[in-house]
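Dropping the sequence and predicted coords here.
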Amino acid sequence: MLRIGLIVYPGFQVLGLAMCATFELANTATDEPVYSLCLLSEHGGTVQTSAGFGVETTAFDQRSFDTLLVMGDNLIRPVSPGLVQFLRSACRTTRRLGSICTGAIALAEAGLLDGRRATTHWCHAPALQKAYPNVKVEEDRIFINDANVWTAAGMSACVDLALALVEKDLGAEVARRVARQLVVYHRRAGGQSQFSVMLELQPRTDRIQAALTYAKQNLKSTLSVEELASAASLSPRQFSRVFHAETGQSPAKAIENLRVEAARLMMETGRHPIDVVATDTGFGDRERMRRAFIRAFGQPPQVIQRANRG
């Protein structure tokens, strides 16, 4: 049985508890239960969540854990000396340590992220980097695994991290079954961006949303204004006007951004040659994709690809 300790403290972000469902369902997807869960806190007893209700916890003690995960917070709060001491002691006997969101601050304060790659919620990443310059903070990641330390972005990224841990322990097929039961896509890759072009565009009407969905599903097509307008059931002239009014971008620019996002994801989740990525995401050739990457990231795709393989 793999004992997992979830470390909480007053005001921790309640969404982090969603991880529990992932491990719970993993137990039902195997012949025998694999995980046991324990909510830990420095002093034990009832600990208030960010939502205002309390959860019962067990105080730090000498019990050993296979995995310890520090929950996150909506704010950056001082890390208690007791938590720092517990983490420093536990790291000698625990197989892996991890954090959600600002939980990375506790790992960093304990010195467990020195020289390591780590991530946190994008809005707290600059503060983490400033306070702990020895940590290699990568703010635009869903989660990062560096040796036996796992750090994840905030909010729903806790589920991605939990699915990644299940996949590491029990294999990809079990993780897929758990993801289906959770009614989520199979976990996002750790290197995937915390940002989404579709979320940033935020169209107000179903017609423009339909056109964007069509575009994302057909990136290899030319995706002319006429084709997109047809998907939105609008004339080309109406479509261009309404699209810009709702998204603040021209259709051509939005499509380029969707292609860049798809290309970057391909490079983050596989070892596809640049030419294949350019073809599969609709750029057509590597030079066109290179120019788009420089506009979006200030770097050519080869640099981003090497960084993800490093």
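Perfect, I can see it now. Numbering: from 1, shown residues only.

C-alpha from now on. contacts and neighbour counts both.
OK.

isn't residue 135 right up against residue 116?
Yes - between residue 135 and residue 116 there is a contact under CA atoms under 8 Å: 5.7 Å.

Give the other helices and strands that the host helix or strand of residue 173 contacts.
Using DSSP states H and E, the element containing residue 173 is helix 172-182. Under the contact definition 3 or more CA pairs under 8 Å, 6 or more residues apart in numbering; DSSP states H and E, helix 172-182 sits against helix 18-28, helix 157-170.

I'd like those helices written out as TSV, with distance to residue 256 and mean neighbour count added.
What follows is the helices and strands packed on helix 172-182, written out as TSV (distance: least, CA to CA, whole Å; neighbours: other CA atoms under 10 Å):
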stretch	distance to residue 256	mean neighbour count
helix 18-28	35	19
helix 157-170	26	21
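
Put together TSV for these, with distance to residue 201 on each row.
Listed next are the helices and strands packed on helix 172-182 as TSV, based on distance: least, CA to CA, whole Å:
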stretch	distance to residue 201
helix 18-28	28
helix 157-170	21
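
ok so, going back, which of residue 135 and residue 116 has more neighbours?
Higher neighbour count among residue 135 and residue 116: residue 135, with 20 against 16, using other CA atoms under 10 Å.

First-to-last residue distance for stretch 65-79?
Terminal residues of stretch 65-79 are spaced 21 Å apart (CA to CA, to the nearest Å).

now do stretch 185-196
The first residue of stretch 185-196 is 15 Å away from its last residue (CA to CA).

contact partners of that stretch?
Contact partners of stretch 185-196, identified using CA atoms under 8 Å, 6 or more residues apart in numbering, comprise 122, 140-144, 153, 159-161, 163-164, 175-176, 179-180, 261, 265, 268-269, 308.

cool, and stretch 123-131?
For stretch 123-131, the external contacting residues (CA under 8 Å, 6+ apart) are 76, 102, 105, 119, 135, 136, 137, 138, 139.

Of all pairs in the residues you listed, which one is the farthest apart?
Farthest-apart pair in those is 76 and 136; separation 18.5 Å (CA to CA).

Next one for the comparison:
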Amino acid sequence: MATIAIAATDGMLHFELATACEIFALDPSGLADPWYDLVVCGSGPAGLGRFRVDPDDGLDRLARAHTVIVPSVADVDADPPPDLIDAVRAAHEAGARMVSLCTGAFVLAAAGILDGLRATTHWAHTEVLAARYPRVRVEPDVLYVDNGAVLASAGKAAAIDLCLHLIRRDHGSTVANAVARRLVVPPHRAGGQAQFVATPVPARDDHPLAALFPWVLARLDQPLTVEDLARRAGMSSRNLARHFRAVTGTTPLQWLSTQRLRRAQELLERTDRPIDTIASAAGMGTAATLRRHFNRTLGVPPETYRRTFRGA
């Protein structure tokens, strides 16, 4: 029986811990024999706020597990506890399969386990992870990555995706699908994190482009060029680009493309309009162009996005 050990420490968030316990603690109606032996490991009672957990064993137990799961930590700016770093490093050196959920990637990165490997974390922290650990190949747009012996998931619900992926690897699709049905979630979600990242217009209204943004957003269905935007803002194209970079961190065309994509997302979520109508309303011209942008940026076609996000 393969042992799955969860590292529980102070400052962890409970969602990913509870997710792993829910998925790996119960045998799915005898479909897999043997199932996993789940153990929660820590140096003492751990948690965050009102949520507390009493570990089954000490952190040294991680080195004797087949798979080690490191749930998310609340404060990515704080250094992980040294005893946790030592324990996950020892488990890795002992040959355990290492798994981080959400910001648990910061623990594996601090232990050097992610050096030279692909990794991900919650989209809000991918830039921090990449900057702090430049030897880690951070992929911000995926739901999870699988390097074989080292795996990492993006934020929150992506932990479920990765846990189901582990079951699919260990026991096959039939068992993974059965667990997914019990959880009332899809056994596999298409696309990546990009489809869940909000891209709002900057909230500040005291910058030189404050009047331009609403003007553009009201005309996304029209053909707009950088020269059109510069003329409306009363500045040269070069000056416009400089202000765009300062305010949005990107170029005018990239920002415009993002807003068109976001408009298409909103229409897919809130209306029953056909894809070609939405493409026109978002200024993308044709359904083919819209599909190309969706597949390239979000990793899914617009039809899949609509099924995922459209409310009943």
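In hand now; what should we look at? Just so it is clear, the model here is predicted, and its values are computed rather than measured.

Could I get the TM-score for this pair?
With the length set by TM-score structural alignment, normalised by the length of the first structure, the two chains reach a TM-score of 0.66; 236 aligned residues with a CA RMSD of 3.5 Å.

now, among the contacts of stretch 123-131 of the first structure, which is nearest to residue 246 of the first structure?
residue 139 (28.5 Å).

show me what contacts that closest one?
Contacts of residue 139 of the first structure by CA under 8 Å, 6+ apart are 119, 120, 121, 122, 125, 126.

In PyMOL, how would I select the buried members of the residues you listed?
A single PyMOL command selects the buried members of the contacts of residue 139 of the first structure (16 or more other CA atoms under 10 Å):
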select buried, resi 119+120+121+122+125
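
could the contacts of residue 139 of the first structure be laid out in JSON lines, adding secondary structure and distance to residue 281 of the first structure?
As requested, the contacts of residue 139 of the first structure are arranged in JSON lines below (DSSP: H, G, I helix; E, B strand; the rest coil; distance: CA to CA, whole Å):
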{"residue": "119", "secondary structure": "coil", "distance to residue 281 of the first structure": "27"}
{"residue": "120", "secondary structure": "coil", "distance to residue 281 of the first structure": "29"}
{"residue": "121", "secondary structure": "coil", "distance to residue 281 of the first structure": "28"}
{"residue": "122", "secondary structure": "coil", "distance to residue 281 of the first structure": "26"}
{"residue": "125", "secondary structure": "helix", "distance to residue 281 of the first structure": "30"}
{"residue": "126", "secondary structure": "helix", "distance to residue 281 of the first structure": "32"}
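
is it possible to export the contacts of residue 139 of the first structure to a markdown table including distance to residue 82 of the first structure?
Putting the contacts of residue 139 of the first structure into a markdown table (distance: CA to CA, whole Å) gives the following:
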| residue | distance to residue 82 of the first structure |
| --- | --- |
| 119 | 23 |
| 120 | 22 |
| 121 | 24 |
| 122 | 27 |
| 125 | 24 |
| 126 | 25 |
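
So which of the contacts of residue 139 of the first structure is the closest to residue 252 of the first structure?
Using CA to CA, residue 122 is the member of the contacts of residue 139 of the first structure that lies nearest residue 252 of the first structure, at 27.8 Å.

Would you mind listing the buried residues in the longest helix anywhere in the second structure?
For the second structure, the helix with the greatest residue count under DSSP state H is helix 252-270. Within helix 252-270 of the second structure, the residues scored as buried using 16+ other CA under 10 Å are 252, 255-269.

Contacts for that helix, please.
By CA under 8 Å, 6+ apart, the residues outside helix 252-270 of the second structure that reach it are 199, 217, 220, 225-226, 240-241, 244, 248, 273, 278-279, 281-284, 293-294, 302, 305-306, 309-311.

Could I get the full set of strands for the stretch 1-150 of the second structure?
Taking DSSP state E, counting those that start in this stretch, the strands of the stretch 1-150 of the second structure run over residues 3-7, 37-41, 46-48, 51-53, 67-70, 97-100, 118-119, 137-138, 144-146, 150-153.

Report all helices and strands that the second one contacts.
In other words, strand 37-41 of the second structure. Strand 37-41 of the second structure packs on strand 3-7, helix 14-25, going by 3+ CA pairs under 8 Å, 6+ apart.

quick one: the residue nearest in space to the middle of the first structure and residue 205 of the first structure, what's the gap?
Averaging the C-alpha coordinates of the first structure gives a centre point, and the residue nearest to it by CA atoms, centre = their mean is residue 142 (2.1 Å). Remark: distance between residue 142 of the first structure and residue 205 of the first structure (CA to CA) = 29 Å.

sorry, back to before: quick one, what contacts the residue nearest to the centre of the first structure?
By CA under 8 Å, 6+ apart, the residues touching residue 142 of the first structure are 119, 152, 153, 157, 160, 188, 189, 190, 191, 192, 193, 194.

Specify which member of those residues is nearest to residue 58 of the first structure.
Nearest to residue 58 of the first structure among the contacts of residue 142 of the first structure is residue 152, at 23.9 Å by CA to CA.

Contact partners for that closest one?
Contact analysis of residue 152 of the first structure by CA under 8 Å, 6+ apart lists 98-101, 118-121, 141-144, 158, 161.

now it, nearest residue through space, not along the chain?
Spatial nearest neighbour of residue 152 of the first structure, chain neighbours left out: residue 143 (3.9 Å); criterion: CA to CA, 6 or more residues apart in numbering.
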